[in-house]
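> Pasted the sequence and its predicted model underneath.
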Amino acid sequence: MSRILLIAGDFVEDYEIMVPFQALQAMGHEVHAVCPEKREGDSIKTAIHDFEGDQTYTEKPGHHFTLNATFAETDPADYDALVVPGGRAPEYLRLNERVLELVRHFMEYEKPVAVICHGAQLLAAATSLEGLRVSAYPACAPEVTLAGGDFAEIEVDQAITCGKLVSAPAWPAHPAWLKQFNTLLD
């Protein structure tokens, strides 16, 4: 069993927080979901992003997700792996230096990291992606490239593993993304 840190914020993508949170627990892992300035028991708002034939995804109100750990008390050394869901949260979470420090810890210590969709924005803001093949929502490709990464343009239901990093373009990739991430946790 691994201890996994999940970093999120308001308007995280609903499926991209709830599915890995529940699935990883069902696999026997301990998952702590945190958000800056929030405590265990607080909730964050989620957004549902869907692909309906428009030039980009649509966004609808999601659910309230209850956090089960306190951000201010988070020590990355206590965790074996990191999950960064997408949605709009990574866009502003990357402005929080403590969040970036947490992400850097997992990358520097070569612990398993799973990012999906816009989660790559947080990764690109925290560290160099030099030598890494990284997938993300296509609109994040410039950030991956500017951070030195090789953007992996893959199907929306696929995932890619590069070293200890598992990445995917969006929630339709959950089966592949979670399977690859779980392999790194064993």
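Right, received. Where do you want to start?
> Only C-alpha atoms from now on, for both contacts and neighbour counts.
Fine.
> The helix or strand hosting residue 92 - contacts with which helices or strands?
In the assignment (DSSP states H and E), residue 92 maps to helix 89-93. Applying 3 or more Cα pairs under 8 Å, 6 or more residues apart in numbering; DSSP states H and E, we find helix 89-93 packed against helix 119-126.
> In the helix or strand that the helix holding residue 92 is followed by, which residues are buried?
Towards the C-terminus, the helix or strand next in line after helix 89-93, according to DSSP H and E, is helix 97-108. For helix 97-108, the buried set under the neighbour-count rule, 16 or more other Cα atoms under 10 Å, comprises 99-100, 102-107.
> For stretch 146-165, measure first residue to last.
For stretch 146-165, the first and last residues are 18 Å from each other (Cα to Cα, to the nearest Å).
> And here is the other one:
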Amino acid sequence: MNKREQRISERKKRQRVARIKGWWLLLLYGVGIFAFFKSFSLYRDTFIGYQLPLGGGLIFGLVVSFIFNKDYRYYFAPVIPLMGIFTTIMLSVNSLFADKKTVMLKEIIIEKHHQYRRSSPYAIIKFRDFERSIPASTDAEIDSMSYGVLRVNKGLFGYYVIRDKKLVKE
């Protein structure tokens, strides 16, 4: 093989590697953005402060981006998707491997929000230092309720996971 054919072969190989790398990055961003938004729903059902998942995810994203990213102009680009993946995995593992023992919590409603335009009525309860909302079907229902009852399990990492929530009169 002469030098010209060798250069053409090397260029095709680099293009093939770039194409494969592009698909992997596209897959990473797709899964990462989905996981980022999924982590919000998992967070709403877990009694955990935002600092641990957000801080751990940020550190994970920065470290992995530093290790695998050779072009430092794009160093911060994969941090958000990697942060979402880490947070979703951490909260999912906490929920999936939760203790089988169910605990019922009866908490006083601290705020009531009525239906306004597009938002449904809901009540806010407070457990330890965490506030969570419990949806209601009508304004009349939310006015008559005084407690929120939560059915929770203790997660693998020690954070309670909400399995069911409802409003009760007394």
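Arrived safely. Since the structure is predicted, the reported quantities are computational estimates derived from the model, not experimental observations.
> Give me the TM-score for this pair.
The TM-score (TM-score structural alignment, normalised by the length of the second structure) is 0.21; 63 aligned residues with a Cα RMSD of 5.8 Å.
> What are the contacting residues of whatever helix or strand residue 82 of the second structure lives in?
When secondary structure is defined by DSSP H and E, residue 82 of the second structure falls within helix 79-96. In this structure, residues lying in contact with helix 79-96 of the second structure by Cα atoms under 8 Å, 6 or more residues apart in numbering are 28-29, 31-39, 42-43, 46, 53-54, 56-62, 64-65, 155-159, 161.
> Distance from the chain centre to that helix, please.
On the basis of Cα atoms, centre = their mean, to the nearest Å, helix 79-96 of the second structure is displaced by 6 Å from the centre of the chain it belongs to.
> Now the element after it, going C-ward?
Once the chain leaves helix 79-96 of the second structure, the next helix or strand it forms, by DSSP H and E, is strand 102-113.
> Would you mind getting the angle between the helix or strand just after that following strand and strand 102-113?
Read in the C-terminal direction, the helix or strand following strand 102-113 of the second structure is strand 122-127, with elements assigned using DSSP H and E. For the pair strand 122-127 of the second structure and strand 102-113, the angle between their directions (axes from the mean of the first three to the mean of the last three Cα atoms, to 10 degrees) equals 130 degrees.
> name the helices or strands packed onto strand 122-127 of the second structure?
strand 102-113, strand 130-135.
> Out of these, flag the one nearest residue 165 of the second structure.
In this view, these are compared for proximity to residue 165 of the second structure by Cα to Cα, and strand 130-135 is the closest at 6.4 Å.
> chain center to that closest one: distance?
Centroid separation between strand 130-135 of the second structure and its chain, computed with Cα atoms, centre = their mean, is 17 Å.
> in the first structure, which spans are helices?
Taking DSSP state H, the helices of the first structure run over residues 14-26, 89-93, 97-108, 119-126, 141-146, 174-185.
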